[in-house]
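[1] could you look at this predicted model? Sequence included:
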Amino acid sequence: MNLPTGTQEFGAEDTDLLVHTTCDGAAARLGHNLTLVFTSWRAVLARGDEPAASSLEVTVDLDSLDIRDSSGGVKPMTDNDRAEIKRNAAKSLRTREHPQLRFVTTEITGSWSAGEITGDVTLNGTTSAATFQVVALNGGFRLGGELKQSAFGIKPYSAMMGTLRLSDSVLLEVHLPQA
C-alpha cells in the first residue's frame, strides 16, 4: 500500500481511542466489562517513504475518560455506577499527579497493511515498552494492543475482598483515517 509521506495530525474529533476492560476473579460475572473512550487526545503521524522511516506520537488526557458501553453484570449499569467507575479510574491512574498518557514510537516494522508499532508508553509516572498491531482497513488503519496496568505501577481495581477485580490487561484500539 503506497501512502503519501508527510505529517498527519488527528484526535478525538476524527476517531475514537477505545479501551476494553474485563473482570476477573470468582465473582467476575457480577461486574461489568467496559468499553471506555477518551474524549481528548492528539496523535501526530510522521510518515516516511516506508513504515520504518515513520513515527507516531500520542498524548491522551486521562481525565477525559468516559464509558462508551458495558456488558455483563447482574444488573444494568446506572449513572451512579458510571460516576463511581470514573472516580475509581482517576484514583487508580493518579490523574492529579499524572494527567496524561504519552506514547512515542521507537520502531515500526512490517508494512502499513500488516505491521507493528513499538514504542514507549508513559503512564502513572512510569515508562514501559508496548507493541501495537497495525492492520489496514478500508479507508484507514486499526492499531490495537494490550497494556498491563501492573507494568505502570497501577493496581487493578478490586472489590468484595478481591473476588471481583479488573483484569490486569486492558486492550487499546484506535482506527486511524488514511490521509
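    Right, received. Where do you want to start?

[2] CA atoms for contacts and neighbours, from now on please.
    OK.

[3] what's around T105, how many residues?
    By the other Cα atoms under 10 Å criterion, the neighbourhood of T105 contains 19 residues.

[4] give me the nearest residue to it, chain neighbours excluded.
    Spatial nearest neighbour of T105, chain neighbours left out: G119 (4.0 Å); criterion: Cα to Cα, 6 or more residues apart in numbering.

[5] let's bring in a second model and compare:
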Amino acid sequence: LKMRVDDFSIDVADDLSSVKATFQANRISVLTAMKDGRDDYGTLSDGDKKKILGNIADDVLNSRRHPTITFESSSVREQGSTRTVSGNLTLNGQTRSVSATIREEGANWVTDVTLQQPDFGIKPYKALGGALKVKPEVRVSVRVPKS
C-alpha cells in the first residue's frame, strides 16, 4: 500500500543538530495499492480505500490508543553530502531505536527508512481475502524542505 500522512510536524534545529517529528496516526490517506514496488492505480476502489484505512487506524496503528507517532533524534552525524540521524521512534506505543541516512535532493532533505512492523507490536495487514498483503517490512519515505 502507498499511504500519506496528512497531519504532521517536523522540527529541524537551525544548525541541523537535532530533529523532532510528530505524525498524527489518525490522519493518514490510502493512495493506492503497490505491486512489485510500483504504484498499482485502479486496483482499489474508494470503498476499498475507506475500509483499509479504517482497519489500519483501528487494527494496525491503534490510533485511538496511540494517536501520535513520534521521532526524536539522539545524534546527527554529517558524512560528506549526507547526514545520519539516529534516535527513538515511538509507534503503536512502543519505542525503538532507528537510524536514517538523509540526503540532499534539490531544495529538500530526503530519506527512506525500512521499519519492521513486528518490532512495534504490529501484525502485518491483510485485506480482500488475503489478496492484498502488507509485508512485515514497510518503507517509509520522508521529504522535508531545507528552509
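    Alright, I've got the coordinates. Keep in mind that this is a model prediction, so the values were computed, not measured.

[6] report the TM-score for the pair.
    In this superposition the chains share a TM-score of 0.86, using TM-score structural alignment, normalised by the length of structure 2; 141 aligned residues with a Cα RMSD of 2.1 Å.

[7] before we move on, the earlier item: and whichever residue in structure 2 pairs up with the residue nearest to T105 of structure 1, what element?
    Here G119 of structure 1 is matched to G87 in structure 2, going by TM-score structural alignment. Using DSSP states H and E, G87 of structure 2 sits in strand 82-91.

[8] helices or strands up against that strand?
    Helices and strands touching strand 82-91 of structure 2, by 3 or more Cα pairs under 8 Å, 6 or more residues apart in numbering; DSSP states H and E, are strand 68-79, strand 94-105.

[9] now do the helices in structure 2.
    Ranges of helices in structure 2, per DSSP state H, are 46-55.

[10] what sits against S29 of structure 2?
    By Cα atoms under 8 Å, 6 or more residues apart in numbering, S29 of structure 2 lies in contact with M3, R4, V5, D6, L53.

[11] that one pairs with which position in structure 1?
    Under TM-score structural alignment, S29 of structure 2 pairs with D66 in structure 1.

[12] and if you look at L53 of structure 2?
    That one, L53 of structure 2, aligns with K86 by TM-score structural alignment.

[13] any idea how far that match lies from S54 of structure 1?
    35 Å (Cα to Cα, to the nearest Å).

[14] hang on, the earlier thing: how about the helices and strands packed on strand 82-91 of structure 2 in JSON lines, adding distance to D14 of structure 2?
    As requested, those are exported to JSON lines (distance: least, Cα to Cα, whole Å):
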{"stretch": "strand 68-79", "distance to D14 of structure 2": "13"}
{"stretch": "strand 94-105", "distance to D14 of structure 2": "16"}
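
[15] looking at those, spot the one closest to A33 of structure 2.
    strand 68-79 (22.8 Å; Cα to Cα).

[16] so how far is that closest one off the chain centroid?
    Centre-to-centre, strand 68-79 of structure 2 and its host chain are 14 Å apart (Cα atoms, centre = their mean, to the nearest Å).

[17] list the buried residues of stretch 39-53 of structure 1.
    The neighbour-count check on stretch 39-53 of structure 1 (16 or more other Cα atoms under 10 Å) flags T39, S40, W41, R42, A43, V44, L45, A46, R47, E50, P51, A52 as buried.

[18] what's the distance between the corresponding residue of structure 2 for the first one and A21 of structure 2?
    It stands for T39 of structure 1. Here T39 of structure 1 is matched to D6 in structure 2, going by TM-score structural alignment. From D6 of structure 2 across to A21 of structure 2, the span is 13 Å (Cα to Cα).

[19] with A13 of structure 2 instead?
    For A13 of structure 2, the distance to A21 of structure 2 - Cα to Cα - is 12 Å.

[20] same check, this time on S75 of structure 2
    Separation of S75 of structure 2 from A21 of structure 2 (Cα to Cα): 14 Å.

[21] what does R4 of structure 2 give?
    For R4 of structure 2 relative to A21 of structure 2 (Cα to Cα), the value is 15 Å.

[22] of these two, who's got more company?
    The neighbour comparison of R4 of structure 2 against A21 (other Cα under 10 Å) goes to A21, with 16 against 12.

[23] so that one makes contact with T70?
    Yes - the criterion here is Cα atoms under 8 Å, and A21 of structure 2 meets it with T70 at 5.6 Å.

[24] thanks again, I'm all set now.
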